[in-house]
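*Asks:* here's my sequence, what's the structure:
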Amino acid sequence: MGWNIVIADDEAPAREELVYLLEQCEDVDKVTPASSGMDAIKKVKEQAPDVLFLDMDMPDLNGLQVAEIVGEINPQVKVVFSTAYDQYAVHAFKLRAFHYMLKPYDEEDIAIVFRELRKVRMQNGSGVLVHPSTGMTSIKLALELDEGITYVSPKDIMYISKELKHVQVHLRDKAYSVSYTLSELEQKLEPFGFFRCHKSYLVNLASIAEMKTWVNGAYNLLMDDARRSCIPVSRNYVKLLRLKLEI
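*Replies:* Predicted coordinates for the structure are as follows:
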């Protein structure tokens, strides 16, 4: 089932650009534009969308006001805020925003949103993945090695890396080469606080010790393992990573 989406932005060029980007996504069925806060509420009532892309700064009702009203009308709608200003982020997430994009956004920003949406849909549909908050602390990741199967608790994994075709699961003082793909591990471990920060790296958010600026808007992460491993963060992932890490 494809995604049904409503976009609310009072600026026509920004609205049309977002419509175009979303229509390039193969699993999007319908995109309905709205030109104001009140229009957004009307379209949500009419269309019952899965996702609402919502501009913060609109002349009649701002994004926070619209999100609050939409939450009462249809609490199942995933709200993705889009704005040129990052000072609204804290308020947005208090309203249980699904995601937050800073303008100008591009294809990678959209890809990140849909990667998260697909995970949620898959988890809700399958019931396979279990979040640690359930108290099921015995859940472990099975690593098939030459000598047999090793079971590793997600909390003991610092990060996962990929070099060429080889994927390694790194603990505090050792690493295992595994047959999983990085995408498979991302799917299995995301509910346990893991984050894809780079095309070749998946990190345990709880094991990040420092975040250091690098070049061209990118960062490096220093991990809390025995070697203080340095992990690159792609520029496109920095905003989302900070939102996930910081109070």
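*Asks:* okay, CA-based contacts and neighbour counts for the rest of this
*Replies:* Will do.
*Asks:* other residues contacting stretch 35-46?
*Replies:* 6-12, 32, 34, 52, 58-63, 66, 69-70, 73 (C-alpha atoms under 8 Å, 6 or more residues apart in numbering).
*Asks:* just the buried members of the residues you listed?
*Replies:* Buried members of those, counted by 16 or more other C-alpha atoms under 10 Å: 6-10, 32, 34, 52, 58, 61-63, 66, 70.
*Asks:* which ones among the contacts of stretch 35-46 lie within strands?
*Replies:* Val6, Ile7, Ala8, Thr32, Ala34, Leu52 (DSSP state E).
*Asks:* just curious, which of those residues is nearest to Leu185?
*Replies:* Leu52 (28.8 Å; C-alpha to C-alpha).
*Asks:* Met38: what secondary structure?
*Replies:* helix (DSSP: H, G, I helix; E, B strand; the rest coil).
*Asks:* let's see this one next, to set against the first:
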Amino acid sequence: MKALLLDDEILVLNNLKFLLKNFPQIEIIYESTSAAEVVSWIKENEADVLFIDISMPDINGIDLAEYASGIRPKLKIVFITAYDNYALEAFRANTVDYLLKPITLPKLTKTIKKLENYMGDYGSDIIRKSESQKLTPKIQGYVEDKCYIISSREGIFIKAEPRRIVLVSAKGEYLLKNPMTYWEELLKRHHWFRCHRGYLINLDKVVSTYPLFNQTYGVQMQGSKEEVIVSRSYIPEFKRLFSL
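*Replies:* Purely as a prediction, here's the structure:
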């Protein structure tokens, strides 16, 4: 994995570099204490993961991460901060983990494992891209008699309604012909998660989450105003996925 590092504190940056030497699967290809330099670098270059401080003098790290994800949609984000009150907001971006300072080897080891699980370990960037393209499932959605082929990455969530299954995407809603169990099995290895008997969500589209009554959670999804529910039985795994 090609890593990009940004922290305005040189001591923190050097500590992170030192700890990352324990992981041969991580290749540091660029590092900086300047957010402006990283913005310029990202415009011209690609990386697999960005380790970024949230609190910096010239820009908020969350805003920069969202900007970077907009330019490089496949870029994964690991936030580094001394404050734990940013955790939920940080998951607006394409976030894999949230590390609290001081960074230690045990903490970083857990983060690297999450990155490997999230991205898949295909050995090289070229192979990873080709495998990702080949394995990305397509969803056959219907509007009246017309069939649309939708990439699973474009879907926001799938919901079960009385007598029908519906895919919700930014472009509209589509009827699906297979049951929820079929879509759960097809998509679970592609960062989709069954959070309720009536909902299957694209984890990349999660904007925010918040507790509701009866020990359930609500989820706001990017591109939709509908509140998605995480039922009690799915909450432990949901929290694990987002390090909540």
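*Asks:* circling back to that earlier point, distance to Leu202 of the first structure added to the ones in strands among the contacts of stretch 35-46 of the first structure, as a markdown table?
*Replies:* Converted to a markdown table, those look like this (distance: C-alpha to C-alpha, whole Å):
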| residue | distance to Leu202 of the first structure |
| --- | --- |
| Val6 | 31 |
| Ile7 | 31 |
| Ala8 | 33 |
| Thr32 | 34 |
| Ala34 | 37 |
| Leu52 | 28 |
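*Asks:* what's the closest non-adjacent residue to Phe157 of the second structure?
*Replies:* The shortest distance from Phe157 of the second structure to any non-neighbouring residue, by C-alpha to C-alpha, 6 or more residues apart in numbering, is to Ile201 (4.2 Å).
*Asks:* run the chain-centre distance for the helix or strand that neighbour falls within.
*Replies:* For Ile201 of the second structure, the enclosing helix or strand under DSSP states H and E is strand 199-202. Once both centres are worked out by C-alpha atoms, centre = their mean, to the nearest Å, strand 199-202 of the second structure turns out to sit 14 Å from its chain's centre.
*Asks:* what does that strand correspond to over in the first structure?
*Replies:* Aligned by TM-score structural alignment, strand 199-202 of the second structure falls on no residue of the first structure.
*Asks:* quick one: the helices in the first structure, in order.
*Replies:* 12-23, 37-47, 63-73, 89-94, 107-126, 182-189, 238-245 (DSSP state H).
*Asks:* redo those helices as JSON lines? Include distance to Ala142 of the first structure.
*Replies:* As requested, the helices of the first structure are exported to JSON lines (distance: least, C-alpha to C-alpha, whole Å):
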{"stretch": "helix 12-23", "distance to Ala142 of the first structure": "37"}
{"stretch": "helix 37-47", "distance to Ala142 of the first structure": "43"}
{"stretch": "helix 63-73", "distance to Ala142 of the first structure": "39"}
{"stretch": "helix 89-94", "distance to Ala142 of the first structure": "34"}
{"stretch": "helix 107-126", "distance to Ala142 of the first structure": "19"}
{"stretch": "helix 182-189", "distance to Ala142 of the first structure": "11"}
{"stretch": "helix 238-245", "distance to Ala142 of the first structure": "26"}
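*Asks:* point to the residue nearest the middle of the first structure.
*Replies:* The first structure has Glu116 as the residue nearest its centroid, 4.4 Å off, counting by C-alpha atoms, centre = their mean.
*Asks:* counterpart of it over in the second structure?
*Replies:* So Glu116 of the first structure corresponds to Lys114, using TM-score structural alignment.
*Asks:* you'd agree its match is up against Val96?
*Replies:* Yes - if you go by C-alpha atoms under 8 Å, Lys114 of the second structure and Val96 touch, sitting 6.9 Å apart.
*Asks:* and Ser151 of the second structure, how many residues sit next to it?
*Replies:* 12 (other C-alpha atoms under 10 Å).
*Asks:* from Val219 of the second structure, how far off is the residue lying closest to it once chain neighbours are set aside?
*Replies:* Nearest residue to Ser151 of the second structure in three dimensions, chain neighbours excluded: Lys138, at 4.7 Å (C-alpha to C-alpha, 6+ apart). Per C-alpha to C-alpha, to the nearest Å, Lys138 of the second structure is found 24 Å from Val219 of the second structure.
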